[in-house]
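[1] Need a 3D model of the sequence below.
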Amino acid sequence: MALLDGILRLVLLLATLWGALALGYRAALPPCGRWLVVGLWLLSGVAWLWLAWQGARLGPLAAMTMQMMALLGWWRSLRPAADLDWADDVAYLATGDVEGHRLTLHHVRHFDWHTPHEASGGWERRTYDLRRLQSVDLFVSNWGRPGIAHVLVSFGFSAGGAAEEDFVAFSVEVRRERHERFSEIGGFFKQYELAIIAADERDAVRLRSNVRGERVTLYHVTLAPEARRDLLLALVAAANDLACEPRFYHTITANCTTLMFAMMRRIVEGLPMDHRLLLSGLLPGYIHDHGGLVPGYSLHELRRRGDITQRAREAHDAYDFSRRIREGIPGWASPERRP
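    Just a heads-up that it's a prediction; the model follows:
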């Protein structure tokens, strides 16, 4: 009986805490009203816990069950939005069309960031020849939390002649409203919508390495030409779907790593689930173990040689920014490299 009492108290405690967080992050009320609702929820939860500690079982369990049924009914009614006052950097979602070998991306961001929250520049339509798709690279940006990072996937297109290769980076991000700031806890409680952003590398990479001061590591991904194309088109298809049907961001189940894994499984059969898919900073180790990075190097060596942070800062305004940050990267060591 002591075990059952312990389980009951734990269930009551978890339900109390979850409900308080859900109401605190998502109740559409003024701050004072929200705090009042959260306080009442906590007060009732404490009351049921106190009764459970006094030996009651059925009463506290029935009361919390009714509360949770009402709360979950409200929770299921929440729907992601498409037309809020979005922050400038997530004002547009990536969308694309494919006609033959030509891919047109309609909203490619090309911001010049001055501070982490201020930028000039805008959005433009860009066209790419899928026959010139030459590379896939993984950028992992870490801000000091073990196992936690942001992942970008960049596709490189040869330009021919003396022109520089053209790169477009895709990033799965939180779609914040203009007044919002990111909260990892809020990401568990439907606080944000999901965004897939297409951006110039000089925007997406420099924002993290040069402006926010994060450590950015580049890994060249060794996909076959057909798999590269399939991955790019899968990303575009996912972006188009998201633009038509908004989704909530979730810190674990719908973030930059989990969405990328879902697309990779459509291309490479048999990829197993792994805890490193939940800890985005460990994703390169997962890809390395499954033969997706340049062979002949340990993961430690790829990480050491792939640290582009200093090169990105030195190449800040260079027209050939993307080429400079790739100097010495395994898989990119030779400028004449063609996969």
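[2] When you work out contacts or count neighbours from here on, use the C-alpha atoms and nothing else.
    Will do.
[3] tell me the contacts of the residue positioned nearest the centre of the chain?
    When C-alpha atoms, centre = their mean is applied to the chain, the residue found nearest the centroid is C256 (2.7 Å). Residues near C256 by C-alpha atoms under 8 Å, 6 or more residues apart in numbering: 150-152, 171-173, 280.
[4] Looking at those, which one is closest to R57?
    S280 (41.5 Å; C-alpha to C-alpha).
[5] That closest one: neighbour count?
    Counted with other C-alpha atoms under 10 Å, residues neighbouring S280 total 24.
[6] My guess is it contacts T257. True?
    Yes. Between S280 and T257 there is a contact under C-alpha atoms under 8 Å: 5.7 Å.
[7] got any residues that touch both of these two?
    By C-alpha under 8 Å, 6+ apart, the residues touching both S280 and T257 are V151.
[8] run this one through as well so I can compare:
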Amino acid sequence: MVLLALWVAGLLTYQMPGPGWLGGAVALLWLLAAVWAAWQVARGRGTRRLWAAFAGALALAGLWWLLLTPRQDRDWADDVAQRLHVESFDGRHVVLDNVRDFTWRTETDYDARWVRRSYDLDQLRSADLVLSYWMGPAIAHTLVSFGFEDGRHLVFSLEIRKERGESFSALGGFFRKFEMTLVASEETDIIRTRTNARGEDVYLYRLHGMDRNQLKTLFAAYIDQARQLDAAPGFYNTLTSNCTTIVFDLARHIAPRLPLDYRLLASGYLAEYAQEVGALTPGVPYAELHAKGRITERALKMAPDDDFSTVIRQGIPGTEQDPQQ
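    Next comes the predicted model:
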């Protein structure tokens, strides 16, 4: 009864129309009523009527939950204003519309640019796991960057699709507060903004053990996800549909027996999990991978005319044979 009451309170807090304080106030009143009802039931007073009232309230909340539907037509923040669109894909050649290529000076000062990009998946040569820490050691945003033989990189990132002026809430992510979007971006945008504009601490690890066919399979899985979200919106879920769980789900296209692990939720420790399952550069202790994988200082200190993707990979185990630009 307590858990169900808390769920309804969360629903009221994050889905109640009107100002934010109104949802919090109604949720508090609901919790007070639920506590009073539980106390009456414990004392054996009005048990049948109270249970009937509680069940009715739950039924209404459940109906409300089912009627919540994701949308594509809100006033979106600039960095998620466009949906990634797959113009064409024949299994090898892909053309993507709305690849993000912003120039960020600060979080609020930027040049917005959405571009069309073409890629030949036969030219895939690498995939890197990128973890960006924004709230302590246990929580990191997870991205995957694909490298091509011509030195280009494309980063995929599953994110909440924020409305203008909206900010992320992990609790809100449990209550269908946010739609989700798949962003495809240049590294100079989506990684550099984290190191240079937002002040996050970013680590990059070379993913090991995938041949070109497996890289193509993983890339194609992202393409399929992009098509799904372009065709029909979906809700972000802090537990089941977030930036880390999608990486795990897509990786299972290659390794179906990947074990579940708590580090899929405590995403800050995802690199340790990846090493344990043999997905990072072999023969290198995790402490060394972690230390050499920290790209924040290199990104902050690089000269304006340096190649971003080359500089951030300097010294990272497994990247020694990457093309130099």
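[9] Can you calculate the TM-score here?
    The pair, once superposed, lands on a TM-score of 0.93 when counted by TM-score structural alignment, normalised by the length of the second structure; 321 aligned residues with a C-alpha RMSD of 1.9 Å.
[10] ok, back up a step: of the contacts of C256 of the first structure, which are reproduced in the second structure?
    Mapping the contacts of C256 of the first structure onto the second structure (both residues aligned by TM-score structural alignment, their matches' C-alpha atoms under 8 Å) leaves 150-152, 171-173 still in contact.
[11] The stretch 151-300 of the first structure: helices as residue ranges?
    201-206, 225-244, 256-267, 283-289, 299-306 (DSSP state H, counting those that start in this stretch).
[12] still on that earlier bit, out of the contacts of C256 of the first structure, which one sits closest to A333 of the first structure?
    Taking those together and measuring to A333 of the first structure by C-alpha to C-alpha, the closest member is L152, at 20.8 Å.
[13] Out of the helices of the stretch 151-300 of the first structure, which gets nearest to F321 of the first structure?
    helix 201-206 (6.8 Å).
[14] tell me the contacts of the corresponding residue of the first structure for L84 of the second structure?
    Per TM-score structural alignment, the equivalent position to L84 of the second structure in the first structure is A94. Applying C-alpha under 8 Å, 6+ apart, we find A94 of the first structure in contact with 105-108, 196-198, 236, 239-240, 243.
[15] ok so A94 of the first structure is a strand residue?
    No. The assignment for A94 of the first structure, made by DSSP: H, G, I helix; E, B strand; the rest coil, is coil rather than a strand.
[16] measure it to Y249 of the first structure for me?
    16 Å (C-alpha to C-alpha, to the nearest Å).
[17] Over to P146 of the first structure?
    21 Å.
[18] ok, the two, which is more surrounded?
    Y249 (25 against 11).
[19] now for the more buried one: what does it line up with in the second structure?
    For Y249 of the first structure, the residue aligned by TM-score structural alignment is Y236.
[20] The closest residue in space to that match that isn't next to it in sequence: how many residues sit nearby?
    Excluding the flanking residues, the one nearest Y236 of the second structure by C-alpha to C-alpha, 6 or more residues apart in numbering is M180, at 4.8 Å. Other residues lying near M180 of the second structure total 25 when counted by other C-alpha under 10 Å.
[21] Map M180 of the second structure onto the first structure.
    Using TM-score structural alignment, M180 of the second structure lines up with L194 in the first structure.
[22] In contact with that match, which residues are there?
    Counted by C-alpha under 8 Å, 6+ apart, L194 of the first structure has contacts 172-175, 242, 246-249, 254.
[23] Now, of the residues you listed, which are buried?
    Among the contacts of L194 of the first structure, those classed as buried by 16 or more other C-alpha atoms under 10 Å are 172-175, 242, 246-249, 254.
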